[in-house]
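**Q** Quick one: sequence and predicted model below, then my questions.
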Amino acid sequence: AWLGITWETAVRRQSEHFAAYGAAIDRLSAQGLVYPSFESRADIARLVREREAGGAWPRDPDGAPLYPGIAKSLSAEARDRLIGQGVPFAVRLDMAAACARAGGLRWQETGQGPAGESGDVAAQPEAWGDVILARKETPTSYHLSVVIDDALQGVTDVVRGVDLFWSTSVHRLLQELLGLPVPAYRHHRLVRDAAGQKLSKSTQAAGLRELRAEGASPADVRRLVGLP
């Protein structure tokens, strides 16, 4: 309320809507666009090191190596056996198949991307590889949750930090595959400290409560992120 932002109630909590995300996974599975992968993070790190011994391995826009595993080639029987044995797994999007199904995708950007991208932007979901959409112990992911939540809540405009600019490519792909409406996007610059470090909870940076206590006004906060 202090910032002059109002929102509809009740507030939607993702932990209360796993069924909706599971239904989306089921729809993608019915199209043959997802598969379970069973490698641990340590397994994946080892596979990446092995592949990098022969040259550079591709990385996503955030700098993380693309999934190098072989789970996509496992037979249905092998997958069922591993799941039946209780082996932890992640549900991944078959990016090549998904992109082939969806075709070229674009979005309308009213802010700016990291290199000044604005207006009609071409999505590049293939740059992310076979992204994780859910895990055995957590039946959703950021990518899946935001597109489902935005659609169910009738969101027309998404405003968020520029560090999520290219994630929009994955979100446009999921919207297309699931038949969801497409909002407009506005990505704003990040709030950084004097050393250029992004302010975030992980670095215990000052939040709105602290900024307000220090005398900042709502206009000051909006200015920090490049909003009018």
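**A** Sure, I can see it. Numbers count the residues shown, from 1 in each chain.
**Q** CA only for contacts and neighbour counts going forward, please
**A** Fine.
**Q** Okay, the closest residue to Q124 other than its chain neighbours and A151: tell me how far apart.
**A** Spatially, and ignoring its direct neighbours in sequence, Q124 is nearest to S169 (5.4 Å; Cα to Cα, 6 or more residues apart in numbering). From S169 over to A151 the distance is 16 Å, taken as Cα to Cα, to the nearest Å.
**Q** So for these two, which sits in the more crowded spot?
**A** Comparing S169 with A151 by other Cα atoms under 10 Å, the one with more neighbours is S169, at 22 against 17.
**Q** Verify the contact between A151 and E176 for me.
**A** No. Using Cα atoms under 8 Å, A151 makes no contact with E176, being 11.9 Å away.
**Q** Find the residue at the geometric middle of this protein.
**A** For the chain, the residue nearest the mean C-alpha position is H143 (3.3 Å; Cα atoms, centre = their mean).
**Q** Contacts only, for that residue.
**A** 133, 167, 170-171 (Cα atoms under 8 Å, 6 or more residues apart in numbering).
**Q** Quickly note the distance from G226 to L211.
**A** 17 Å.
**Q** Confirm that P88 sits in a strand.
**A** No. With DSSP: H, G, I helix; E, B strand; the rest coil as the criterion, P88 is coil rather than part of a strand.
**Q** T168 against A123, yeah?
**A** Yes. Applying Cα under 8 Å as the test, T168 and A123 come out as touching, 7.3 Å apart.
**Q** Could you check which helix or strand contains the residue nearest to Q124?
**A** Assigned by DSSP states H and E, S169 belongs to helix 167-178.
**Q** buried stuff in that helix?
**A** Residues of helix 167-178 classed as buried under the neighbour-count rule (16 or more other Cα atoms under 10 Å) are 167-177.
**Q** okay, now the one to match up with it:
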Amino acid sequence: MSKPVFRFAPSPNGHLHIGHALSALLNVRAAVALEGRFLVRVEDIDQARCTPELEAGMFEDLAWLGLPLDEPVLRQSEHFPDYRAALERLQDMGLIYSAYLSRAEIKRFVQDTEDSGKPWPRDPDGAPLYPGDTNVLSESELGKRMDSDAPFTLRLDMGKALARVGAGLTWQEAGSEGKALFGPAETVPADASRWGDVVLARKDTPTSYHLAVVIDDARQGITDVLRGQDLYQATSVHRVLQCLLDLPEPRYRHHRLVLGPDGRKLSKSNDDTSLKSLREGGLTLTELRRRIGL
């Protein structure tokens, strides 16, 4: 039986915070406990926000945490052709379509619909499901956008995808901490329909998180995906893509989140306290581990 392979896959689009530290350290702990491997992957799809300076700072944080670095580190920006190839494969199946509505247009349509007393479905993250171009745009306006090379997203037709995959899709959810690491995995139904037609790429970006993560996990031979509870529901989408693209199914483990004083999930975009500032302020690794419950 092959040994398990875990990974920590941060994006260098901001400074890491203590929530990232929890995830990284849990992955290392699990890899050691199960006599497996631990890999670091750089998820730098967003070339505008991901910078060499932020990546260098990220590796400084990981060194301070004492994480082993298995070279070479995989960078998503070096594998854009692979994501394009996967998109083309899904397009050949008739499962991808171009969508031209902007975020503002979607928001306005949903607001108008709900103001009229009709509820609009939302995905597990609370975002409204895509309404479809023809429900919002006139035929002439849609044609104009298509002819003028306007911005667009490439979306997965979830209805067609689920029909192709078939019923009964599941994933295996194992423990993430303590003795639960060694317990049996639970079979969880994968209900991707709740996500609607998810974005898999944009006109100027060759992939999305959903598509890249399943391809990269397969490429690196990841057997165990240990990540935050905020991505638990997204596993349904990932299982659909794995089935469509004939990719292996890893075990999943979703750990608790580190929350801010107001009870919300920590975020780079909210400028939550970074590991860099904590280090520079004199916080020791022992104190950090105690702070995040390790």
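**A** Arrived safely, thanks for sending. Just so it is clear, the structure is predicted and the values come from calculations on it, not from any experiment.
**Q** Now the TM-score, please.
**A** Remark: TM-score between the superposed chains equals 0.85 [TM-score structural alignment, normalised by the length of structure 1]; 217 aligned residues with a Cα RMSD of 2.6 Å.
**Q** follow-up on the earlier one: what's the helix holding S169 of structure 1 aligned against in structure 2?
**A** Under the alignment (TM-score structural alignment), helix 167-178 of structure 1 falls on residues 234-245 in structure 2.
**Q** if we can go back for a sec, give me the mean distance between the helix holding S169 of structure 1 and structure 2.
**A** Here the mean offset of helix 167-178 of structure 1 against structure 2 after fitting is 0.5 Å, by mean Cα distance after the TM-score superposition for structure 1.
**Q** any idea of the angle the next helix or strand after that helix forms with helix 167-178?
**A** Later in the chain than helix 167-178 of structure 1, the nearest helix or strand by DSSP H and E is strand 184-188. For strand 184-188 of structure 1 against helix 167-178, the angle by axes from the mean of the first three to the mean of the last three Cα atoms, to 10 degrees is 160 degrees.
**Q** residues contacting L133 of structure 1?
**A** By Cα under 8 Å, 6+ apart, the contact set of L133 of structure 1 is 25, 90-93, 140-144.
**Q** Restricted to helices, list those residues.
**A** Among those, the members falling in helices (DSSP state H) are 25, 142-144.
**Q** Buried only: go through the residues you listed for me.
**A** Here, 16+ other Cα under 10 Å leaves 25, 143-144 buried among those.
**Q** For R106 of structure 1, state which of the residues you listed is nearest.
**A** Set against R106 of structure 1, the nearest of those by Cα to Cα is H143 (16.8 Å).
**Q** mind checking what the closest one lines up with in structure 2?
**A** So, by TM-score structural alignment, H143 of structure 1 is matched to H210.
**Q** if I look at its match, how far off is F152 of structure 2?
**A** 17 Å.
**Q** likewise Q111 of structure 2?
**A** Distance from Q111 of structure 2 to F152 of structure 2, by Cα to Cα: 21 Å.
**Q** Which one's more surrounded, those two?
**A** F152 (18 against 15).
**Q** which residue lines up with the more buried one in structure 1?
**A** By TM-score structural alignment, F152 of structure 2 lines up with F89.
**Q** Hmm, F38 and that match touching each other?
**A** Yes. Using Cα under 8 Å, F89 of structure 1 is in contact with F38, at 4.5 Å.
**Q** Against K276 of structure 2, how distant is L65 of structure 2?
**A** 11 Å.
**Q** Spell out the residue ranges of the helices in structure 1.
**A** Using DSSP H, helices in structure 1 cover 18-30, 41-52, 76-84, 95-102, 142-152, 167-178, 208-213, 218-224.
**Q** So which of these is nearest D60 of structure 1?
**A** Counting by Cα to Cα, and looking across all of these, nearest comes helix 167-178 at 10.0 Å.
**Q** which strands and helices sit next to the closest one?
**A** Applying 3 or more Cα pairs under 8 Å, 6 or more residues apart in numbering; DSSP states H and E, we find helix 167-178 of structure 1 packed against helix 18-30, helix 95-102, helix 142-152.
**Q** Repeat the analysis, applying 10 Å as the threshold.
**A** With contacts taken as 3 or more Cα pairs under 10 Å, 6 or more residues apart in numbering; DSSP states H and E, helix 167-178 of structure 1 sits against helix 18-30, helix 95-102, strand 106-109, helix 142-152.
**Q** Can you tell me which of the buried residues of helix 167-178 of structure 1 is nearest A194 of structure 1?
**A** Using Cα to Cα, these come closest to A194 of structure 1 at S167, 26.9 Å.
**Q** Count residues in the vicinity of the closest residue to M95 of structure 1 other than its chain neighbours, would you?
**A** Among residues not flanking M95 of structure 1 along the chain, D130 sits closest, at 5.1 Å (Cα to Cα, 6+ apart). Close neighbours of D130 of structure 1, defined as other Cα under 10 Å, add up to 22.
**Q** any idea how far L3 of structure 1 is from the residue nearest to Q124 of structure 1?
**A** 30 Å.
**Q** start to end distance for stretch 94-111 of structure 1?
**A** 30 Å.
**Q** Any idea how far that stretch is from the middle of the chain?
**A** 14 Å (Cα atoms, centre = their mean, to the nearest Å).
**Q** Skipping its backbone neighbours, what lies nearest the aligned partner of R89 of structure 2 in structure 1 in space?
**A** For R89 of structure 2, the aligned position in structure 1 is R27, judged by TM-score structural alignment. Counting by Cα to Cα, 6+ apart, L178 is the residue found nearest to R27 of structure 1 once chain neighbours are left out, at 7.5 Å.
**Q** tell me the contacts of E77 of structure 1?
**A** I83 (Cα atoms under 10 Å, 6 or more residues apart in numbering).
**Q** In structure 1, which residues correspond to stretch 21-41 of structure 2?
**A** Counting by TM-score structural alignment, stretch 21-41 of structure 2 has no counterpart in structure 1.
**Q** make that stretch 193-201 of structure 2, sorry
**A** Against structure 1, stretch 193-201 of structure 2 falls on residues 126-134 (TM-score structural alignment).
**Q** show me what contacts L142 of structure 2?
**A** L142 of structure 2 makes contact with 99-101, 133-134, 136, 148, 150, according to Cα under 10 Å, 6+ apart.
**Q** Which among the helices and strands packed on helix 167-178 of structure 1 is found nearest to Q204 of structure 1?
**A** helix 142-152 (21.6 Å).
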